[in-house]
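K.L.:
Sequence isn't available, so here's the structure alone:
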């Protein structure tokens, strides 16, 4: 399969996610005060936070080993996703978009962790006194990409089963 026929042609989307993520983190860092919420709506705050852990700040209270562990694990996963994208046909659009979103988001958080030692989070959703952990554009891209990948996997499997049952 030639390069133009491979899923890697969708890496432009990863680059867009990475650029938007880093741009919004820069703006948040310059415009917000650490740990001071800025109310946007009744359910959304801009709140600058530094997350030294993984999702939901897990491992954030560790003495520092988690930075390197998370960096290595995230890098290995990105390499695996790049190989998966490389082996995918360009025509599997939803599949490739899903992978590209996850790759772009992961690279955004890898960059933060490698350069800063923590991930910059600034989007905080809440309902009355119940707060969702703060997140960023990279986290959003990873989450949307993962959900789309699940949807693609389920529907492509159903389409394949449907085609096999109607052709046999």
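P.N.:
Thanks, I have it. A quick note: this is a predicted structure, and the numbers were derived from the prediction, not measured.

K.L.:
Only C-alpha atoms from now on, for both contacts and neighbour counts.
P.N.:
Fine.

K.L.:
contacting residues for residue 144?
P.N.:
98, 101-102 (C-alpha atoms under 8 Å, 6 or more residues apart in numbering).

K.L.:
top of those by neighbour count?
P.N.:
Highest neighbour count within those: residue 101, with 31 neighbours (other C-alpha atoms under 10 Å).

K.L.:
so which strand or helix has residue 144?
P.N.:
Per DSSP states H and E: residue 144 is located in helix 137-167.

K.L.:
Neighbours of residue 139, how many?
P.N.:
By the measure other C-alpha under 10 Å, the count of residues near residue 139 is 21.

K.L.:
was I right about it contacting residue 105?
P.N.:
Yes. Residue 139 is in contact with residue 105 according to C-alpha atoms under 8 Å; the separation is 6.1 Å.

K.L.:
Identify the residues contacting the residue nearest to the spatial centre of the chain.
P.N.:
Among the residues of the chain, the one closest to the centroid is residue 142, at 2.3 Å (C-alpha atoms, centre = their mean). Contact partners of residue 142, counting by C-alpha under 8 Å, 6+ apart, are 101-106.

K.L.:
hey, where'd the helices end up in this protein?
P.N.:
Listed in chain order, the helices of the chain (DSSP state H) span 11-31, 65-86, 93-116, 137-167.

K.L.:
Deepest in the core, which of these is it.
P.N.:
Ranked by mean neighbour count under mean count of other C-alpha atoms under 10 Å, those are led by helix 93-116, which reaches a mean of 23.

K.L.:
Quick one: work out the angle between it and helix 11-31.
P.N.:
Helix 93-116 and helix 11-31 are oriented at 40 degrees to each other (axes from the mean of the first three to the mean of the last three C-alpha atoms, to 10 degrees).

K.L.:
Below is an additional structure, to be compared with the one above:
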């Protein structure tokens, strides 16, 4: 495993739409491990592949590790299949935009479909911090930063 170099606002990889993952192999598993190690080192609660210069549709999250036992999740080719009509606005930070926070409206819950590292399809509903984090990281895969979706605080 290795800590990868973070990319910051202004890097073109953060503005591009990431390509779907089509090969589920050891290299993908290594990438996911590197992403988790990089996220924990940063220290963040989520990290998308473009944030380390990789234009592929994969992100990792762990919204509990700072306050409780780690619960790392790896999302490959994620999509939101359903979301609440109600939104909450809260402060969000981003590892690619250090030292700044933004008030970003997010659904209070999302239902997602994604693949895990062996290609198996998963679905789950996420609420609260996990929903916010998943939406934030999915935005990264679509070339969207919180500077485009929120108001700086």
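P.N.:
Here it is on my side, so go on. As the structure is a computational prediction, the values presented were derived from the model and not from experiment.

K.L.:
Any chance you could compute the TM-score here?
P.N.:
The TM-score (TM-score structural alignment, normalised by the length of the second structure) is 0.24; 73 aligned residues with a C-alpha RMSD of 5.9 Å.

K.L.:
The helices of the first structure: which one's closest to residue 123 of the first structure?
P.N.:
Smallest distance to residue 123 of the first structure across those (C-alpha to C-alpha): 8.5 Å, for helix 137-167.

K.L.:
quick one: that closest one to helix 11-31, angle?
P.N.:
Using the same axes, to 10 degrees: helix 137-167 of the first structure against helix 11-31 is 150 degrees.

K.L.:
about what we covered before: would you format the helices of the first structure as TSV with distance to residue 125 of the first structure included?
P.N.:
Shown next, in TSV, are these (distance: least, C-alpha to C-alpha, whole Å):
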stretch	distance to residue 125 of the first structure
helix 11-31	16
helix 65-86	25
helix 93-116	19
helix 137-167	13
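
K.L.:
Nearest to residue 38 of the first structure, out of those?
P.N.:
Using C-alpha to C-alpha, these put helix 11-31 closest to residue 38 of the first structure, at 10.2 Å.

K.L.:
Measure how far that closest one is from the centre of its chain, please.
P.N.:
With C-alpha atoms, centre = their mean, to the nearest Å as the basis, helix 11-31 of the first structure stands 12 Å off its chain's centre.

K.L.:
contacting residues around it?
P.N.:
The list of residues contacting helix 11-31 of the first structure from outside it, by C-alpha under 8 Å, 6+ apart, reads 46, 48, 97, 100-105, 107-108, 120-122, 136-138, 141.

K.L.:
What about the closest residue to residue 83 of the second structure other than its chain neighbours, how many residues nearby?
P.N.:
Nearest residue to residue 83 of the second structure in three dimensions, chain neighbours excluded: residue 110, at 4.3 Å (C-alpha to C-alpha, 6 or more residues apart in numbering). Neighbour count of residue 110 of the second structure, defined by other C-alpha under 10 Å: 24.

K.L.:
Tell me if I'm right that residue 110 of the second structure and residue 80 touch.
P.N.:
Yes. Using C-alpha under 8 Å, residue 110 of the second structure makes contact with residue 80 at a distance of 6.6 Å.

K.L.:
any idea how far residue 139 of the second structure is from residue 79 of the second structure?
P.N.:
11 Å (C-alpha to C-alpha, to the nearest Å).

K.L.:
try residue 40 of the second structure
P.N.:
Residue 40 of the second structure is 20 Å from residue 139 of the second structure, where distance means C-alpha to C-alpha.

K.L.:
At which residues are the helices of the second structure located?
P.N.:
Counting by DSSP H, the helices of the second structure are 26-41, 128-141, 146-149.

K.L.:
packing partners for the shortest one?
P.N.:
In terms of contact count using 3 or more C-alpha pairs under 8 Å, 6 or more residues apart in numbering; DSSP states H and E, helix 146-149 of the second structure is assigned the packing partners strand 97-107.

K.L.:
quick one, the strand it packs on and helix 128-141 angle?
P.N.:
Counting by the same axes, to 10 degrees, strand 97-107 of the second structure lies at 110 degrees to helix 128-141.
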